[in-house]
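# Need coordinates for the below:
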Amino acid sequence: MRILFVCMGNICRSPVVEAVARTRFARAGLDIEVDSAGTGNWHAGNAADPRSRASALARGYDLSAHRARQVTADDFAQFDKLLVMDRTNLRDLTRIAPGEGHDRIAMFLPWAGLADPHDLPDPYYGQAQDFDNVVTLAERGVDGLIERLGRPIKAQ
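The predicted structure is shown next:
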């Protein structure tokens, strides 16, 4: 299975979710390839936001190798699921998806089994605690994906 996590610029939310998923899927013994991308290209090639890197690293997730990229047409063929962080990302990704790609797009948190919140809030214009909240929601969402896929999480 291959999952692409998508947000707006690929510097805050989706790289955090990607890192959390990579770590927690490995602990659960799941062979799932993950990546992340943004619907926009304005941060392409840039590292993750320093606030995202700091919040993630404080919880054990290293984003230092991440470089932002924009979703490409190939992503709709390469990934089994494209999980977006909010309704705006859903609208934007649905708009550019080829016909056969629409069934692969879903909201991350609801697809992971979380009803509230529906959107993973964008912390870009927020405070440090907003970035910490992204890590918390990423962990909850990824744990929901693991449960949905039927694998328990191994102790750290």
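# Could you use CA atoms for every contact and neighbour count after this?
Fine.
# Quick one: the strands in the chain, in order.
With strands called from DSSP state E, the chain shows them at 2-7, 33-38, 81-84, 105-107.
# Alongside the first, I'd like the structure of this one:
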Amino acid sequence: MSTAEDPYRIAMVCLGNICRSPIAEVVLREMVAADGLDGVVVSSAGTGPWHVGGPMDPGSAAVLAEHGLDPTQHVAQQMTPDRVGEFDLLVAMDRSNQADLEEMVGDRRRPRVVLLRDLDPDGDPDQSVPDPYGGGPEGFATVYAQVAAACAGLVARLPELVADR
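As a prediction, this is how the structure comes out:
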């Protein structure tokens, strides 16, 4: 596995970094810690600039709090072509985010870009995490369930992904 001196860096990425990717960041970080996977650093970002510097959406914060997770430390950031090289793995919430990330990465060998729901061993491949922005609590609950299932699959694959770095 990675070490503190050379961590494996993962960024969870959606459009605005206030709904889906912050949920994914908090959930994955909790799972990584629970599994004792030292040397894995998890963050999140959005492909767009609209919410940079702001908190996560109240719906995202509420669903995380319902599951006993702390949403208060999030500050929205933007993923840019200059930043992609900081990461080993970019995890997209939907196909549009994935296409944007692949364009930013270009011909570089890393980071690897994957679609989050492709990592859910019990899920349907090639599916997006729906954007709950502007919707009600049920949309955020759906996102949480999909993210949690896929993040569990990602944690199971982390040793393989780190080894392939």
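# Could you tell me the TM-score of the two chains?
Superposed pair, TM-score by TM-score structural alignment, normalised by the length of the first structure: 0.88. Supporting alignment: 151 aligned residues with a C-alpha RMSD of 1.9 Å.
# Out of the strands of the first structure, which is the most enclosed?
strand 81-84 (a mean of 26; mean count of other C-alpha atoms under 10 Å).
# so what does that one touch, helix or strand wise?
The contact analysis (3 or more C-alpha pairs under 8 Å, 6 or more residues apart in numbering; DSSP states H and E) places strand 81-84 of the first structure against strand 2-7, strand 105-107.
# among these, which is nearest Tyr125 of the first structure?
Within those, the stretch nearest Tyr125 of the first structure is strand 2-7; the backing value is 14.6 Å (C-alpha to C-alpha).
# superposed on the second structure, where does the closest one end up, distance-wise?
Comparison of strand 2-7 of the first structure with the second structure after fitting gives an average deviation of 0.5 Å (mean C-alpha distance after the TM-score superposition for the first structure).
# how much distance is there from that strand to the middle of the chain?
5 Å (C-alpha atoms, centre = their mean, to the nearest Å).
# So for the longest helix belonging to the first structure, what gets flagged as buried?
Looking across the first structure with DSSP state H, the single longest helix is helix 128-148. Buried positions in helix 128-148 of the first structure, judged by neighbour count with 16 or more other C-alpha atoms under 10 Å: 130-146.
# Kindly report the same for stretch 63-71 of the second structure.
Neighbour counts over stretch 63-71 of the second structure (16+ other C-alpha under 10 Å) mark 63-64, 71 as buried.
# Trace it over to the first structure and give me the residue numbers.
Aligning stretch 63-71 of the second structure against the first structure (TM-score structural alignment) gives residues 55-63.
# how far is the matching stretch from where the chain is centred?
14 Å.
# measure that stretch end to end?
10 Å (C-alpha to C-alpha, to the nearest Å).
# and if you look at stretch 12-25 of the second structure?
End to end - C-alpha to C-alpha - stretch 12-25 of the second structure spans 6 Å.
# And for that stretch, what's in contact with it?
Contact with stretch 12-25 of the second structure is made by 11, 42-52, 54-57, 59-61, 64, 74, 76-79, 90-94, 97, 129, 131-133, 143-144, 147-148, 151, as judged by C-alpha atoms under 8 Å, 6 or more residues apart in numbering.
# make it 7 Å
With contacts defined as C-alpha atoms under 7 Å, 6 or more residues apart in numbering, stretch 12-25 of the second structure is touched by 42-51, 55-57, 60, 64, 76-77, 90-93, 97, 131-133, 143-144, 147.
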